[in-house]
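J.: Sharing a model that was predicted from the sequence below.
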Amino acid sequence: MSIKVRDNVKDKLSMQTKTIAAFIAIVAAVALPQIFHLIGAAIGADTAIGEKYLPMHLPVIFVGLLIGAYTGSLTGLIAPLVSFALTGMPAKSMLPFMMIELFGYGFAAGIIKNIINTEEVGAVKSLVGNTIKVFLVQVSGRALRAIAILFSFHVLGNKAIKPIIITKSISAGVVGIVIQLVAIPIILYVINGRKHE
């Protein structure tokens, strides 16, 4: 694993490619939670299963790390809006905070993608590097969400969402956080390996 800014000319993707990637990621970010909610309803877990596995986060983080900050940010902002418009989820009170959090994931993923190079190293270093990337992205998105909630509560006087939700959502989503740390690095490694074949 090496830390360096990669050649931007080599990494530039067309606007069409970025738009298609954002569209696919938004569809996935809207569809995956619905699939999880259906599974939750079938097994009696209701919507809590979505809070546990964090399915909306996966496409946003993944597309940011794969394509870049523009696509990741766009996906993070739009996916919760589309989901709310079509399904009523997330709840209206949580929507702005979800948008901020997912924007943070997408943006941070795109920035970190260009700083930590894990494409031209061995398997172990690549997986470790990609895991570090995902962890840094998780911290960035959660921190941005926490700042937004604290600002809303203490400065704007919005008492609908209390600061305790910051720690509650982390503890509720531990399984989803671990899945992200395991699955995304493996998928990125496989994709990067195929690119270099």
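T.: Received the coordinates, thanks.

J.: Could you use CA atoms for every contact and neighbour count after this?
T.: OK.

J.: In this protein, which helix is the longest?
T.: Identified as the longest helix of the chain according to DSSP state H is helix 123-154.

J.: Look at the closest residue to Pro59 other than its chain neighbours and tell me its secondary structure.
T.: Nearest in space to Pro59, with sequence neighbours left out and distances taken as Cα to Cα, 6 or more residues apart in numbering, is Ala25 at 5.3 Å. For Ala25, the secondary structure call by DSSP: H, G, I helix; E, B strand; the rest coil comes out as helix.

J.: here comes the other one, which I'd like you to weigh against the first:
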Amino acid sequence: MAQLRTKRQTVTLKIAYGGLLIALGILLPQAFHIFGQEAGMIFLPIQIPVFMAGLLLGPIYGGIVGAAVPILSCVLTAMPPVPKVYFMLFEMVAYGVASGLLKKKFNVIVSILGAIIAGRLMYGAALAAGVSILGIHAPFANSAAFISTLVTGIPGNLIQLTLLPALYIGLKRGGFTFDER
């Protein structure tokens, strides 16, 4: 089925998927925040649609979704809060771009794992730059808070490494991916 799509149809479908994933990136964290602020930091629901965007749509759309989700979520729901959203923006773009790039060469699990590492490194680099260059001082902007965030998010990363491959495989079997292989 995927081979029968024209280029225009593919672009239209990718834009539609991207819009759906952006909406999920805004709504999914709100569902988790019902269980408390910590639920979002533990289960990392905002990241799931961004990883899917990279895996399904490639690095460009993944990066766009990664940029749009934290900004729109902040504007519409005040989560993530300012100034944290500025740092998360770099992290989320890295997740979308890295998962899309890695998916071209590796399987889904390796792509997600590599994207997790890339995104966390980007978040740390953005925090370091914000503190040293811009002089930003916030409770989340220090090395202890960064390490705490990494540890707190391990359950979310494990969910991502189990849920996303299963979801991707299901979509692929149903003909809802854009894979060329």
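T.: Cool, the structure landed. Note that the coordinates shown come from a computational prediction; the quantities given were computed from them, not determined experimentally.

J.: What does the superposition give as a TM-score?
T.: Put the two chains on top of each other and the TM-score (TM-score structural alignment, normalised by the length of structure 2) is 0.87; 169 aligned residues with a Cα RMSD of 1.9 Å.

J.: circling back: how much space is there between the residue nearest to Pro59 of structure 1 and Val9 of structure 1?
T.: Counting by Cα to Cα, to the nearest Å, the separation of Ala25 of structure 1 from Val9 of structure 1 is 24 Å.

J.: Give me the more crowded residue out of those two.
T.: Counted by other Cα atoms under 10 Å, Ala25 of structure 1 and Val9 do not tie: Ala25 has more neighbours, with 26 against 7.

J.: about what we covered before: which neighbouring elements make contact with the longest helix of structure 1?
T.: Identification of packing neighbours for helix 123-154 of structure 1 by 3 or more Cα pairs under 8 Å, 6 or more residues apart in numbering; DSSP states H and E yields helix 95-113, strand 116-117, helix 164-172, helix 174-195.

J.: how much does the third one stray from structure 2?
T.: Superposed on structure 2, helix 164-172 of structure 1 shows a mean distance of 1.3 Å to its aligned residues (mean Cα distance after the TM-score superposition for structure 1).

J.: what's next to that helix, contact-wise?
T.: With contacts defined as Cα atoms under 8 Å, 6 or more residues apart in numbering, helix 164-172 of structure 1 is touched by 51-52, 145-146, 149.

J.: and that helix, which stretch of structure 2?
T.: Structural correspondence for helix 164-172 of structure 1: residues 144-152 of structure 2, per TM-score structural alignment.

J.: what does stretch 130-143 of structure 1 give?
T.: Taken onto structure 2 by TM-score structural alignment, stretch 130-143 of structure 1 occupies residues 108-121 there.

J.: how about that stretch: buried residues?
T.: 108-116, 118-120 (16 or more other Cα atoms under 10 Å).

J.: One more: stretch 27-46 of structure 2?
T.: 27-30, 32, 39-46.

J.: Now that we have those residues, can you turn them into JSON lines and tack on secondary structure and distance to Ile136 of structure 2?
T.: As requested, those are arranged in JSON lines below (DSSP: H, G, I helix; E, B strand; the rest coil; distance: Cα to Cα, whole Å):
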{"residue": "Leu27", "secondary structure": "helix", "distance to Ile136 of structure 2": "29"}
{"residue": "Leu28", "secondary structure": "helix", "distance to Ile136 of structure 2": "29"}
{"residue": "Pro29", "secondary structure": "helix", "distance to Ile136 of structure 2": "26"}
{"residue": "Gln30", "secondary structure": "helix", "distance to Ile136 of structure 2": "27"}
{"residue": "Phe32", "secondary structure": "helix", "distance to Ile136 of structure 2": "28"}
{"residue": "Ala39", "secondary structure": "helix", "distance to Ile136 of structure 2": "26"}
{"residue": "Gly40", "secondary structure": "helix", "distance to Ile136 of structure 2": "23"}
{"residue": "Met41", "secondary structure": "helix", "distance to Ile136 of structure 2": "21"}
{"residue": "Ile42", "secondary structure": "helix", "distance to Ile136 of structure 2": "25"}
{"residue": "Phe43", "secondary structure": "helix", "distance to Ile136 of structure 2": "27"}
{"residue": "Leu44", "secondary structure": "coil", "distance to Ile136 of structure 2": "24"}
{"residue": "Pro45", "secondary structure": "coil", "distance to Ile136 of structure 2": "26"}
{"residue": "Ile46", "secondary structure": "coil", "distance to Ile136 of structure 2": "24"}
